[in-house]
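*Asks:* Turn this into a model:
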Amino acid sequence: MQGRRRGIEFVIAAAVLIAVSVFSAPAHATGPITLEGENIVDRVEVLGDRRDELQNAIDRIDVEQNIGIYVVFIDTFGDRGPDTWAHTTARRSDLGSRDLLLVIATEDHRYTWSVEKSFPLSDKQLEEVAKKAVEPELARDRWAQAALGAANGCEAAAAGETIPSAKPDARTTYRIIALASALAVVIAGTVGIYRWKTRRGEK
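*Replies:* This is a model prediction of the structure:
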């Protein structure tokens, strides 16, 4: 018999969520499903050629740590609460005490996961995985990388290792460098103007 389940719900990029809600037509809500022996269900086709990479990561944590990772991508939770959606799917699918179900609703920009109370990782560890390896990727709509971060982060936590942080993509790094450079120019210009005015005032 399954024990009580616990879950953590997150909202990604609140500003983006508001914009999506205002300017986009509502997506068709997907009700809880039953996993038919699949570790990955991609209802919105966001994985592309990263599906095999994700499956390999899921297979590795299963072998190394005896932890099952299940990932579901949907458009929206609709009127259902994310935790209710995930818990219902987990129970229908007969997931066990060493299984984690991650559900990502791409249109909602919300996600959650469901585990039993006796799952090997604590809420604190799961929150660290989320903050370091999952949320940064979801904030940039990098769906496959977020799921990979969850699998790799849980594997590291279970092994007592440091949870790897998400790496910024090249565009993000470029923007940061460009912003820093622009800020440096503005500061230098402001200092130059101040000094010029000071010298003028001394004359």
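*Asks:* switch to C-alpha atoms for all contacts and neighbour counts from now on
*Replies:* Noted.
*Asks:* Could you report the neighbour count for G81?
*Replies:* 11 (other C-alpha atoms under 10 Å).
*Asks:* The structure of the following sequence is requested for comparison with the preceding one:
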Amino acid sequence: MPHIVRVLVVLLSVVFLPGLAARGDRTARADPPVPVSRPVTDGAGVLGDRRAQVEAAVAGLRDRYGVRLYVVYVGDFSGLPAKEWASQTALRSRLGRFDLLLAVSVGQRRYAVSADSRFPLSAGELDAVAATAIEPALRRGDWAAAATGAAAEYGAALADHGKMFAEIGAGRGALAALSGLAALVLAASLSPRWRRIRRHRPRRP
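*Replies:* Sure thing, here's the model as predicted:
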């Protein structure tokens, strides 16, 4: 069952953020909670050519520690509190024990982090990542850095717990490889048998 770790209203800076007005139509759009399947969803259109950086950071966290971070940027949480929007999205996405959701409302300058109650890091550790990596970047309007910084800090926190999480990541990769190999072996073993069955099947009169 997901629980919400941290919610913050990030105050607008006195300095006008470059490019924000040009994206005003997208950042003001209301986005209801929907299932997410991709690691990065930029419904607000704020990442631009830095999307690849965010995707690489998320992939690195997954490959090394087996933790899947889903990052969602929307224009507006459609009238819902940030924690409610994140909670509903996590539930609809069927996120599990090793999954995290970072939801950012660009138009409202709010965000929430959702994690399963069994997630390996404690609420205090997740809170620390939010305070040191996510919030400063959002205050600067650096949307990409909020995600890349979070991925890096989550990885550092997991590394402090020892080898277990690295083994989880390696184990998932090995399992996928073994599954693919098993499928190939099965196909190779069945193919001659199928040909023999077809060859020796009696013809109908």
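*Asks:* so who does the spatially most central residue of the second structure touch?
*Replies:* Most central in the second structure under C-alpha atoms, centre = their mean is Y70, positioned 1.4 Å from the mean C-alpha point. Residues in contact with Y70 of the second structure, defined by C-alpha atoms under 8 Å, 6 or more residues apart in numbering, are V36, R38, P39, V40, T41, V58, D99, L100, L101, L102.
*Asks:* Looking at neighbours, which among those is most surrounded?
*Replies:* Per-residue neighbour counts (other C-alpha under 10 Å) across the contacts of Y70 of the second structure peak at L101, which has 25 neighbours.
*Asks:* ok, average deviation of the strand or helix carrying that residue from the first structure?
*Replies:* In the assignment (DSSP states H and E), L101 of the second structure maps to strand 99-105. Comparison of strand 99-105 of the second structure with the first structure after fitting gives an average deviation of 0.3 Å (mean C-alpha distance after the TM-score superposition for the first structure).
*Asks:* Touching that strand from outside, list them.
*Replies:* When contacts are defined by C-alpha under 8 Å, 6+ apart, strand 99-105 of the second structure is touched by residues 27, 67-77, 82, 86, 90, 110-116, 119, 147.
*Asks:* how about the strands in the first structure?
*Replies:* Along the first structure, counting by DSSP state E, strands occupy 5-11, 40-42, 68-74, 99-105, 110-116.
*Asks:* which secondary structure elements does the last one contact?
*Replies:* Of the remaining helices and strands, those touching strand 110-116 of the first structure by 3 or more C-alpha pairs under 8 Å, 6 or more residues apart in numbering; DSSP states H and E are strand 5-11, helix 82-92, strand 99-105.
*Asks:* quick one: the second one to chain centroid distance?
*Replies:* In other words, helix 82-92 of the first structure. From the chain centre to the centre of helix 82-92 of the first structure is a distance of 18 Å (C-alpha atoms, centre = their mean, to the nearest Å).
*Asks:* Run the angle between it and strand 5-11 for me.
*Replies:* Here helix 82-92 of the first structure points in a direction 140 degrees away from that of strand 5-11 (axes from the mean of the first three to the mean of the last three C-alpha atoms, to 10 degrees).
*Asks:* Please list all residues in contact with R51 of the second structure.
*Replies:* Counting by C-alpha under 8 Å, 6+ apart, R51 of the second structure touches A144.
*Asks:* Roughly how far does the alignment partner in the first structure of it sit from N39 of the first structure?
*Replies:* Matched to the first structure by TM-score structural alignment, R51 of the second structure sits across from R51. Applying C-alpha to C-alpha, to the nearest Å, the value for R51 of the first structure to N39 of the first structure is 11 Å.
*Asks:* neighbours around D62 of the first structure, how many?
*Replies:* Using other C-alpha under 10 Å, D62 of the first structure has 17 other residues around it.
*Asks:* Name the nearest residue to it, ignoring sequence neighbours.
*Replies:* Nearest residue to D62 of the first structure, sequence neighbours excluded (C-alpha to C-alpha, 6 or more residues apart in numbering): G68, at 5.4 Å.
*Asks:* Thought R60 was touching the one you found, still the case?
*Replies:* No: contact criterion C-alpha atoms under 8 Å: G68 of the first structure and R60 do not qualify, at 9.7 Å.
*Asks:* Between these two, tell me which one has more neighbours.
*Replies:* More crowded of G68 of the first structure and R60, by other C-alpha under 10 Å: G68, with 20 against 17.
*Asks:* so what corresponds to that one in the second structure?
*Replies:* In the second structure, the residue paired with G68 of the first structure is R68, using TM-score structural alignment.
*Asks:* So its match versus P33 of the second structure, what's the distance?
*Replies:* Noted for R68 of the second structure: a distance of 19 Å to P33 of the second structure, by C-alpha to C-alpha.
*Asks:* Which positions within the longest helix along the second structure qualify as buried?
*Replies:* When the second structure is parsed with DSSP state H, its longest helix is helix 164-200. Neighbour-count burial for helix 164-200 of the second structure flags F165, A166, I168, G169, A170, R172, G173 (criterion: 16 or more other C-alpha atoms under 10 Å).
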